[in-house]
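Participant: no sequence for this one, just the structure:
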């Protein structure tokens, strides 16, 4: 009897020691489908871009995923050092005031309004067309395992803020995985890993940034005349866009829209060259200068491009 009690005590001590040495292993992997590269040489100052909240077409995550995808894209665009990205709340406020759609399709009229008011070169929008998380695992007496896989498909469109034309459209797919396991663990498997959502979206969005950059930079850089006071002309581009004192720009007055006779889509606008603007003072987000040899004075909303 005494020997039996000693044996039970030894087993209990062994189990207690094992439980105290409980270990858990975690691992996470991210992968993305590679998209076809579109090459375009970058020229000129930083482009001014707006990113609209993505439309979530899935039954997953409600409105959370659309905002998350837009935030990820904004971060990745800023990291390139080639863009000035307008804050989302400014875009949302403008769209709300103008009673424009908050997500989804951006038509030519909407793009032109946003481009003129906020001085945008391009607008990036899109949709999350597929998203899902698959969880598998096992829960045995001495071992527990869990594996989660999140998959996302993101569709993006780059829209010319002057004409409303779609410059580029593409899809990116991303996947994020996490796994955990425990030996002689006390309790059940861990809960849902929300970080997988962001990782899968980031994997899908990040691969598109290089092509977005190339497509936006195909078109010559431009900015807008913000204000005119006598001989002084203010533009909505400053040092953050790469402007410098003494820089020369050509100013144009935009006229009527030019539409394709086949599709009816706006393909451009008529332009009247007003003359050369020489910058005299450059600030963070704006600059001022004087016109040189102008036929007539420019006005707010006129277009300015780098002089050849």
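Facilitator: Perfect, thanks for sending it. Note that the structure is a prediction, hence the values are computed from the model and not measured.

Participant: switch to C-alpha atoms for all contacts and neighbour counts from now on
Facilitator: Noted.

Participant: find the centremost residue of the protein, please.
Facilitator: residue 73 (2.1 Å; Cα atoms, centre = their mean).

Participant: buried ones in the helix or strand hosting residue 18, by neighbour count?
Facilitator: Residue 18 belongs to helix 2-20 when assigned by DSSP states H and E. Buried residues in helix 2-20, counted by 16 or more other Cα atoms under 10 Å: none are found.

Participant: and for stretch 278-298?
Facilitator: Going by 16+ other Cα under 10 Å, stretch 278-298 has these buried residues: 278-282, 286-291, 298.

Participant: make a markdown table from these and add distance to residue 32 and secondary structure to it.
Facilitator: Shown next, in a markdown table, are the buried residues of stretch 278-298 (distance: Cα to Cα, whole Å; DSSP: H, G, I helix; E, B strand; the rest coil):
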| residue | distance to residue 32 | secondary structure |
| --- | --- | --- |
| 278 | 46 | strand |
| 279 | 45 | strand |
| 280 | 47 | strand |
| 281 | 45 | strand |
| 282 | 42 | strand |
| 286 | 39 | coil |
| 287 | 41 | strand |
| 288 | 45 | strand |
| 289 | 47 | strand |
| 290 | 50 | strand |
| 291 | 50 | strand |
| 298 | 48 | coil |
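
Participant: what's the closest of the residues you listed to residue 213?
Facilitator: residue 286 (23.0 Å; Cα to Cα).

Participant: distance of that closest one from residue 89?
Facilitator: 20 Å (Cα to Cα, to the nearest Å).

Participant: where exactly do the helices run in the protein?
Facilitator: For the chain, the helices defined by DSSP state H cover 2-20, 64-79, 88-97, 108-118, 195-206, 209-216.

Participant: deepest-packed of these, please.
Facilitator: Mean neighbour count (mean count of other Cα atoms under 10 Å) peaks for helix 195-206 among the helices of the chain, with a mean of 23.

Participant: and the comparison structure, right after this:
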């Protein structure tokens, strides 16, 4: 009897372990993460206050976007496209910064980038709340860095941002999330200790991931707002349908084990994608027009992308041999 009890107990423990393993596996990141592009955030609403803060016009929308990209990559729910590609497409298509928060413009850019969705956003608050203590009572003031008068000012920084995930086929907004952050510390200036920390003069972008910025109270609030937003965006990855992209190209050259294709990231290729290599055995032509209506092929093997730029990809063999320049490649990549 005791033996039966032991066997039954072991069976229950085994079943429990199996269920726990299944549950852990269920929490794993999806095999195919949605591929998105993050546009620079629109900062028109806070442009006046940021210019006063930095002493010049600084593109805080670009800084927010870069910081958000870093967070989303670390969270592991999305695949992020390289920012240089976004800037290049924006320039080629003559899109202005004023278009950065427009869902329809974003959808057009998303199609050119071959992403599953595109994220647009805006900065709704970027400044400070100043509490000035005077004899006989207190006074709250929103805006600048405090200043003048009799008494002592204590500043806390606040940042608010909002983001939209956009379907690139329809321009439909898939999800909307807000992020907000406030500094845990206060000080006499947005720099925390009254010291000058911004030396950008002449405008441009700002590295919000830099330690000297994040050590300021406005940097502390910015980091908190972006963290809040990225945490809220993580579950939204499940709302994005991963697009099926059919990729076709030609082997442009071979050097040893390196096989170079005539297509790259513009066609939707990324490192790790695999391709069937096809060799044309015959072409069927329309007897009346002479146009090729069908190419018959044999599969030579499979290759895998190891290095990719905009217009080409370097691959190595996975299976098969005797690959030749001119062989066609075709696959379905996620």
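Facilitator: Structure's in. What do you need? None of these values were measured; they are calculated from a predicted model.

Participant: can you give me the TM-score here?
Facilitator: Put the two chains on top of each other and the TM-score (TM-score structural alignment, normalised by the length of structure 1) is 0.55; 214 aligned residues with a Cα RMSD of 4.1 Å.

Participant: for the helices of structure 1, give me a markdown table that also has distance to residue 165 of structure 1.
Facilitator: Output for these, formatted as a markdown table (distance: least, Cα to Cα, whole Å):
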| stretch | distance to residue 165 of structure 1 |
| --- | --- |
| helix 2-20 | 64 |
| helix 64-79 | 20 |
| helix 88-97 | 19 |
| helix 108-118 | 7 |
| helix 195-206 | 22 |
| helix 209-216 | 12 |
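
Participant: and of those, who's closest to residue 152 of structure 1?
Facilitator: That would be helix 195-206 among the helices of structure 1, by Cα to Cα, at 5.8 Å.

Participant: between that closest one and helix 64-79, how many degrees?
Facilitator: 50 degrees (axes from the mean of the first three to the mean of the last three Cα atoms, to 10 degrees).

Participant: contact partners for residue 97 of structure 1?
Facilitator: Under the criterion of Cα atoms under 8 Å, 6 or more residues apart in numbering, residue 97 of structure 1 has no neighbours.

Participant: structure 2: which residue goes with that one?
Facilitator: By TM-score structural alignment, residue 97 of structure 1 lines up with residue 92 in structure 2.

Participant: my read: the residue nearest to the centre of structure 1 touches residue 206, true?
Facilitator: Yes: Residue 73 of structure 1 is within contact range of residue 206, at 7.2 Å (criterion: Cα atoms under 8 Å).

Participant: looking at structure 2, name the residue matched to the residue nearest to the centre of structure 1.
Facilitator: Under TM-score structural alignment, residue 73 of structure 1 pairs with residue 68 in structure 2.

Participant: likewise for residue 43 of structure 1?
Facilitator: Checking TM-score structural alignment: residue 43 of structure 1 goes with residue 30.

Participant: out of everything not next to it in sequence, what's closest to that match?
Facilitator: Among residues not flanking residue 30 of structure 2 along the chain, residue 77 sits closest, at 7.8 Å (Cα to Cα, 6 or more residues apart in numbering).

Participant: please apply the same query to residue 26 of structure 1.
Facilitator: Once flanking residues are discounted, residue 26 of structure 1 sits nearest to residue 180: 4.5 Å by Cα to Cα, 6+ apart.

Participant: list the buried ones in stretch 220-228 of structure 1?
Facilitator: Within stretch 220-228 of structure 1, the residues that count as buried by 16+ other Cα under 10 Å are 221-228.

Participant: and of the residues you listed, the nearest to residue 189 of structure 1?
Facilitator: Ranked by distance to residue 189 of structure 1 (Cα to Cα), the buried residues of stretch 220-228 of structure 1 are led by residue 221 at 53.9 Å.

Participant: so what does the closest one match up with in structure 2?
Facilitator: So, by TM-score structural alignment, residue 221 of structure 1 is matched to residue 242.

Participant: now do residue 168 of structure 1
Facilitator: So residue 168 of structure 1 corresponds to residue 175, using TM-score structural alignment.

Participant: residues contacting its match?
Facilitator: Residues in contact with residue 175 of structure 2, defined by Cα under 8 Å, 6+ apart, are 164-166, 236.

Participant: and for residue 40 of structure 1?
Facilitator: The neighbours of residue 40 of structure 1, taking Cα under 8 Å, 6+ apart as the test, are 214-215, 217-218.

Participant: would you mind measuring from residue 90 of structure 1 to residue 146 of structure 1?
Facilitator: 42 Å.

Participant: just residue 192 of structure 1 next, same as before
Facilitator: For residue 192 of structure 1, the distance to residue 146 of structure 1 - Cα to Cα - is 10 Å.

Participant: okay then, goodbye and thanks.
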